[in-house]
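[1] can you look at this prediction? I've put the sequence above it.
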Amino acid sequence: MRATARRRWGGFLGTAALVAVLVLTGCSSRDEATNASSAADTAAVGGAADRGSGGKDGAAPKAAEPGAEVPSDLRVDQRSIVYTGSMTVRVKEVERAAAEAVTIATGAGGFVGGDQRTSDTGDAQASLTLRVPADRFNSVVDALAKLGRQERREIKTEDVTEETLDLQARISTQQARVESGRRLLAQAKSLTDLVLLEGELAKREADLVALQARQRRLADLTALSTITVRLVGPETVVMEEEEEEPSGFLDGLRGGWEALLGTLRVVLIVVGALLPWLTVVGVPALVVIWLVRRNRRRRTPVGPFADQPAPVVPAPRNEPPADIPADSTN
């Protein structure tokens, strides 16, 4: 019994020690990976800056020290920027202009992400979603504007440089944690340790896959810009979207007044729907009620003594017979 208990306690202590080693190894690997990724990012940024400026005396760029912070004042060509644009162009022939827009996008190395068209007479229009390389964004927008008469253009940019660098550092850290988990899994000697390490490794791999998916999505947005172009015919009426104004007292007053008018409108609709029924059913009901009340009034006696109560007749007394004296005794 003592030997069995010792073996159980020994297995428990071994599992606890293995978990502690796993946690410490993951933390140290994460710190090392973070420092290494920060140093690599700093070195890459510094090398790109030196190559862009030509350096001094042709000297090679120096690597950044480990743990150094990434500079935030990067040049425009070194930053990760997401470009999105939307425009409305009035053309003579919508189908022909749509075909030319597709040709412009594919010729710039992009593709069509969405295509919606209506060919009604007098109201023909097309809405195209184009994905083009970021370095050809401005040239493609200018080419699309020349398809007809440009009526609206809106371009938005979003700087995601810091998010990109942070995501890259987190991926490096997570990769180091996955590698350390795999090494410890290969050294597992008991079934309990194997199950525990497999669960931890699966969790780390899932986190790594999620980070890599975010990185691919971000890289796609920065590499390919999105342009939404709306082509309308010469007689098509374009409904412009109203810009949202900040809410305030006047907006609240306007909303309350509109709600009151809406309530009154509903009440009038209900009254209008019930009015025919009230006319058909209510009028005969009122006539019947009037006739019933009239008959009741006729049955009630009318005169000077109608309101006087009936005379009260006194009850008879129990008197003895006349031939027997009242005070006689046997």
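    Structure received.

[2] going forward, measure contacts between C-alpha atoms and count neighbours the same way
    OK.

[3] what residues sit buried inside stretch 193-200?
    For stretch 193-200, the buried set under the neighbour-count rule, 16 or more other C-alpha atoms under 10 Å, comprises 193-194, 197-198, 200.

[4] so which of the residues you listed are in helices?
    Applying DSSP state H to the buried residues of stretch 193-200, the entries found in helices are 193-194, 197-198, 200.

[5] and those as TSV, adding distance to residue 219?
    Converted to TSV, those look like this (distance: C-alpha to C-alpha, whole Å):
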residue	distance to residue 219
193	39
194	37
197	33
198	31
200	29
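
[6] name the nearest of these relative to residue 123.
    The closest of those to residue 123 turns out to be residue 200 (C-alpha to C-alpha; 60.0 Å).

[7] now do the same contact list for that closest one.
    If a contact means C-alpha atoms under 8 Å, 6 or more residues apart in numbering, then residue 200 has residue 181 as its contacts.

[8] now do the buried residues in stretch 172-182.
    For stretch 172-182, the neighbour count (16+ other C-alpha under 10 Å) marks 172-181 as buried.

[9] want to compare, so here's the second one:
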Amino acid sequence: MHQRKGGLPISYYKRLFIYLFAASLLLLTACSSDEEKSAIPMSYPSQGGGMEMATSKSLQQTPKPNKKVDLSKATPQDRKITYTASLKMKVQDYRSTKAKMESLVTKAQGYLVNSNEHKSEDQFEGNLTFRVPQNEFKSVLNELQSLGKESPEIDINGQDITEEMVDLEARLKAKKATETRLLALLNQANDSRATLEISQQLDEVQGSIEELQGRINYLNHRVDYSELNIQLTQPFSSSKDPDQSPLFQRVITAFFDSIDTLIFAGKNILVFLARLLPVIVILLVVGYCVFWFARWRKKRKV
């Protein structure tokens, strides 16, 4: 047996090296096994056992439709189109024309959306917004044109919203599928943490469903009811200009204007005196006191 001088045999060092190498291999294997176990995603435990719940990321994902709708194959009846017409009309009597328009629209099962009026020195102008059923749109538009004293300016626009409607309905369907899946998970959850997380995500999904459904309802209403924007103008006759009126009428107008001016001035004088009344009362009291004091001194001297 080989032996170093003053030391242990060489074979002893060889066995020690082998043991250290084997221990290192075992330690590396154990570490790699722990890392693999820690990389496994955690699932929510349940008291019944056996149910694993999806992580928050997977719950928030909304399934997307696999098929893309081919709009080129859609028939004219399937397409969703909104119509808007703008009319500019000159009329002889604004009030009468507006009343006739409201009657026509009401008869066609339509309604008034907005109305505003403005009066200037040379004309009376109003803007009206109606909505009528789409199947009555053309007939109502033709009847409204006949109410003007001359041919009106007309602008008709149509907007195809079929693609937007299909997209909204697909998104709504996907959100409802997510809602159904979350409700099923919520019914099976027995862990408070999982219940809270799923409830929060369910609230978000249901909020999105309400928004999508509201937008779809609005667009369907815009398709069913076409919009009419009407600008009515009643020009004032030039004969109503005071400078071109007959002389007698101008004299009468000036006389009544003078009376109005005097009445206005009298009202202002009364208001001025009413404001001065407290001061006048104080001056009268002070004057009376001074007069009484002077009279008293005069009597005393005598």
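    Perfect, thanks for sending it. This is a predicted model, so every value here is computed, not measured.

[10] and which of the ones in helices among the buried residues of stretch 193-200 of the first structure is nearest to residue 68 of the first structure?
    Each of these was scored against residue 68 of the first structure by C-alpha to C-alpha, and residue 200 proved nearest at 31.3 Å.

[11] for the residue nearest to residue 54 of the second structure when sequence neighbours are not counted, give its distance to residue 85 of the second structure.
    Nearest in space to residue 54 of the second structure, with sequence neighbours left out and distances taken as C-alpha to C-alpha, 6 or more residues apart in numbering, is residue 43 at 7.1 Å. According to C-alpha to C-alpha, to the nearest Å, residue 43 of the second structure and residue 85 of the second structure sit 59 Å apart.

[12] ok, residue 162 of the second structure next?
    Distance of residue 162 of the second structure to residue 85 of the second structure, computed by C-alpha to C-alpha: 20 Å.

[13] likewise for residue 184 of the second structure?
    From residue 184 of the second structure over to residue 85 of the second structure (counting by C-alpha to C-alpha), the distance is 49 Å.

[14] who's more crowded, the two?
    A side-by-side neighbour count of residue 184 of the second structure and residue 85, using other C-alpha atoms under 10 Å, places residue 85 first with 19 against 11.

[15] grab the nearest non-local neighbour of that one.
    Closest residue to residue 85 of the second structure in three dimensions, ignoring its sequence neighbours and counting by C-alpha to C-alpha, 6+ apart: residue 156, at 4.3 Å.

[16] next, that neighbour: secondary structure please.
    strand (DSSP: H, G, I helix; E, B strand; the rest coil).

[17] same check on residue 42 of the second structure?
    Per three-state DSSP, the secondary structure class of residue 42 of the second structure is coil.

[18] alignment lookup: it to the first structure.
    When the structures are aligned by TM-score structural alignment, the residue of the first structure matched to residue 42 of the second structure is residue 13.

[19] picking that back up, next up, the contacts around the residue nearest to residue 85 of the second structure.
    Counting by C-alpha under 8 Å, 6+ apart, residue 156 of the second structure makes contact with 83-86.

[20] filter the residues you listed down to just the ones in strands.
    Judged by DSSP state E, those include 83-86 as members of strands.

[21] now the strands: where do they sit in the first structure?
    Per DSSP E, the first structure has strands spanning 81-90, 111-118, 125-133, 149-159, 224-232. These are given in chain order.

[22] looking at the ones you listed, which is buried most?
    Most buried of the strands of the first structure by mean neighbour count (mean count of other C-alpha atoms under 10 Å) is strand 224-232; its value is a mean of 24.

[23] okay, and it goes to which residues in the second structure?
    Residues 225-233 of the second structure are where strand 224-232 of the first structure lands when matched by TM-score structural alignment.

[24] by how much does the matching stretch deviate from the first structure on average?
    For stretch 225-233 of the second structure, the mean distance to aligned residues of the first structure following superposition is 0.9 Å (mean C-alpha distance after the TM-score superposition for the first structure).
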